[in-house]
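[1] below are the sequence and a predicted model; questions follow.
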Amino acid sequence: MWNPEVYLTYADHRGRPFYDLVSRIGARTPRRVVDLGCGPGNLTQTLGTRWPDATIEAWDSSPEMVAAARERGVAAEVGDVRAWSPAPDTDVVISNATLQWVPEHPELIVQWVSQLSPGAWLAFQVPGNFDAPSHRAVRDLAARPQWADLLRDFPFRTSEVTAAPQTYAGSLRDAGCVTDAWETTYVHELTGAHPVLDWIEGTALRPVRSRLDDAHWEKFRAELIPMLTAAYPQRSDGTTFFPFRRIFVVAQVGQRR
């Protein structure tokens, strides 16, 4: 279950990649703009500000996130992005930090551009940090004997979850798009007693939490804290640097041959 309040703990940091992504979309007067994986809708709201005449369509698989988005006035729907297909007037499709949860997303993005009209835009951003110390610490802890049975066969994500920017660019180029792909490592300055734990509780640790009862969850957290502290030590000024690599792709559909 997604918790919108936990996810929004670092809303400013999580929002920056969204703005960097959307800034590269060249659409001027799109008819329909779609946000796939809209989350609590705080970022989706900004799309209506940029394109005030567009119909804003929003999807998310989490009922809790959709409820939070609707409270903000976003006309969000509960749905799996794999079941989504563009309406004829769709001119912009955006997916921010969502496709990493969809194993078949490399094929899905090619399918989407084949359904979009020439001139339409597809823009997405996915994390590229699955081999970062934070993720390795979770995997290493889960592999210890005291957790191995409870988290047996858990589908921990590795660097293979997402591709390199040039791989996405190549497949979309082959599909007839003009592409713009890049990667950025943000060095987030976090504060608090356990800031990296607070961050990953809203994302990477969510599936682990779903496997554990309250008592086991508190014990898992307690054992994870020193591992994260060692990997991301707090500075003397009270801040903690948290590097986070992200992969961006913006593609415009070309004329059909």
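    Received the coordinates, thanks.
[2] C-alpha only now, for contacts and for neighbours.
    OK.
[3] need the contact list for residue 77.
    For residue 77, the contacting residues are 58-60, 66, by CA atoms under 8 Å, 6 or more residues apart in numbering.
[4] got TSV for these, with neighbour count too?
    Formatted as TSV, the entries for these read as follows, by neighbours: other CA atoms under 10 Å:
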residue	neighbour count
58	26
59	24
60	24
66	26
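[5] now, these that are in helices?
    Secondary structure of the contacts of residue 77 is defined by DSSP state H; positions in helices are residue 66.
[6] now the contacts of residue 77 in TSV, with distance to residue 239?
    Listed next are the contacts of residue 77 as TSV, based on distance: CA to CA, whole Å:
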residue	distance to residue 239
58	35
59	35
60	33
66	33
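[7] ok, second structure coming up, stack it against the first:
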Amino acid sequence: MHSVESAAPTWDPQQYLRHAGHRTRPFIDLLARIPQLPGNDGRPARIADLGCGPGNVTALLADRWPDAHITGLDLSPEMLERAEKDWAGTTAGGGWLDFRAADAAHWTPEEPYDLIVSNAALQWVPNHPESFAPWVAGLRPGGTFAFQVPGNFTSPSHALLGELCETPEWRGRVGDQGRRYVHILEPGDYLRRLTDLGCETDVWETTYHQLLPGEDPVLDWVKGTALRPVLTALRDDRAATEAFLAQYRERLREAYPPGPHGTPFPFRRIFAVARKGA
């Protein structure tokens, strides 16, 4: 029996990838702002992807740096299994893509990297800004640390989840699982912390106004991310899971009514690109 406090989220790569297009777009925008790496002087770049998930965006790094050695790091066995199956091995440009287990909360670079990147993962890592210093220290001179995180934790999708988890009916079953991922800072705080480390830093935010298709698409979206801790806490009780989802579904339907072309779903993202001095 997993306690509310000890249950680590169980991830579902297939569910996560149901919205792969919308989830990939912020990473593409982040990738476009990453400057030339020191590995571009003829030596293949060394790249780490923190929180690589199922590996679909990690593979995009090989398109940008075809001969790079890229390592995807993740804590989820389910995600790593999917990444290994779909993407591991020699890349089309002659580089190498591999994956291994690592907890971003404790990972430190074991060798010099040209790029450390993280896509929609650091929101799950308490005190992740405290790791910026060792991550930047692990970069080669002129290397880059870049990440993007969701910035929508006060939006209805997440606020309603937290409120439902705190009702008397569910508090004892799921505790703070609906809010356990809220560990992000505001853009100005990221700018200050990374600049204080001596990096040339670019920080920005974007709100994507997405049209999600199908019935209850916002619920389907959060089933792949924010809802994972709750689903994990209730995984041994199917009736409770269905009851929770039914209550959450009704709240989401009211907050996100469908339109004639789909359900509008605004999603704020925060981006940072920090280049270490040469």
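    Okay, I see it. Being a predicted model, the structure only gives us computed values, none of them experimental.
[8] which of the contacts of residue 77 of structure 1 sit farthest apart?
    Every pair in those was compared (CA to CA); the two farthest apart turn out to be 58 and 66, at 8.7 Å.
[9] hey, what's in contact with both of the two?
    A shared contact of residue 58 of structure 1 and residue 66, defined by CA under 8 Å, 6+ apart, is any residue touching both; here these are 38, 76-77.
[10] surely residue 61 of structure 1 and residue 76 touch.
    No - using CA atoms under 8 Å, residue 61 of structure 1 is not in contact with residue 76, being 10.3 Å away.
[11] the more surrounded of those two?
    Summary of the neighbour comparison: residue 61 of structure 1 and residue 76, criterion other CA atoms under 10 Å, with residue 76 having more neighbours (28 against 18).
[12] residue contacts, that one?
    If a contact means CA under 8 Å, 6+ apart, then residue 76 of structure 1 has 38, 57-60, 66, 69-70 as its contacts.
[13] show me where the stretch 51-200 of structure 1 has strands.
    Assigned by DSSP state E, counting those that start in this stretch, the stretch 51-200 of structure 1 shows strands spanning 55-60, 76-78, 90-96, 121-127, 177-191.
[14] can you list the ones you listed in a markdown table and add distance to residue 147 of structure 1?
    Formatted as a markdown table, the strands of the stretch 51-200 of structure 1 follow (distance: least, CA to CA, whole Å):
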| stretch | distance to residue 147 of structure 1 |
| --- | --- |
| strand 55-60 | 31 |
| strand 76-78 | 33 |
| strand 90-96 | 32 |
| strand 121-127 | 26 |
| strand 177-191 | 29 |
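[15] which of these sits closest to residue 161 of structure 1?
    Checking those against residue 161 of structure 1 by CA to CA gives strand 121-127 as the closest, at 9.2 Å.
[16] what stretch of structure 2 does that closest one fall on?
    Mapping strand 121-127 of structure 1 onto structure 2 (TM-score structural alignment) gives residues 144-150.
[17] what does stretch 173-190 of structure 1 give?
    Counting by TM-score structural alignment, stretch 173-190 of structure 1 falls onto residues 195-212 of structure 2.
[18] same check, this time on stretch 225-234 of structure 1
    Following TM-score structural alignment, the aligned partner range for stretch 225-234 of structure 1 in structure 2 is 249-258.
[19] how near is residue 42 of structure 1 to residue 49 of structure 1?
    According to CA to CA, to the nearest Å, residue 42 of structure 1 stands 12 Å off from residue 49 of structure 1.
[20] the two: which is more packed in?
    When residue 42 of structure 1 is set against residue 49 and neighbours are counted by other CA under 10 Å, the residue ahead is residue 42, at 17 against 10.
[21] and the more buried one, what element?
    With the criterion set as DSSP states H and E, no secondary-structure element contains residue 42 of structure 1; it sits in neither a helix nor a strand.
[22] what residue of structure 2 takes the place of it?
    In structure 2, the residue equivalent to residue 42 of structure 1 is residue 56, according to TM-score structural alignment.
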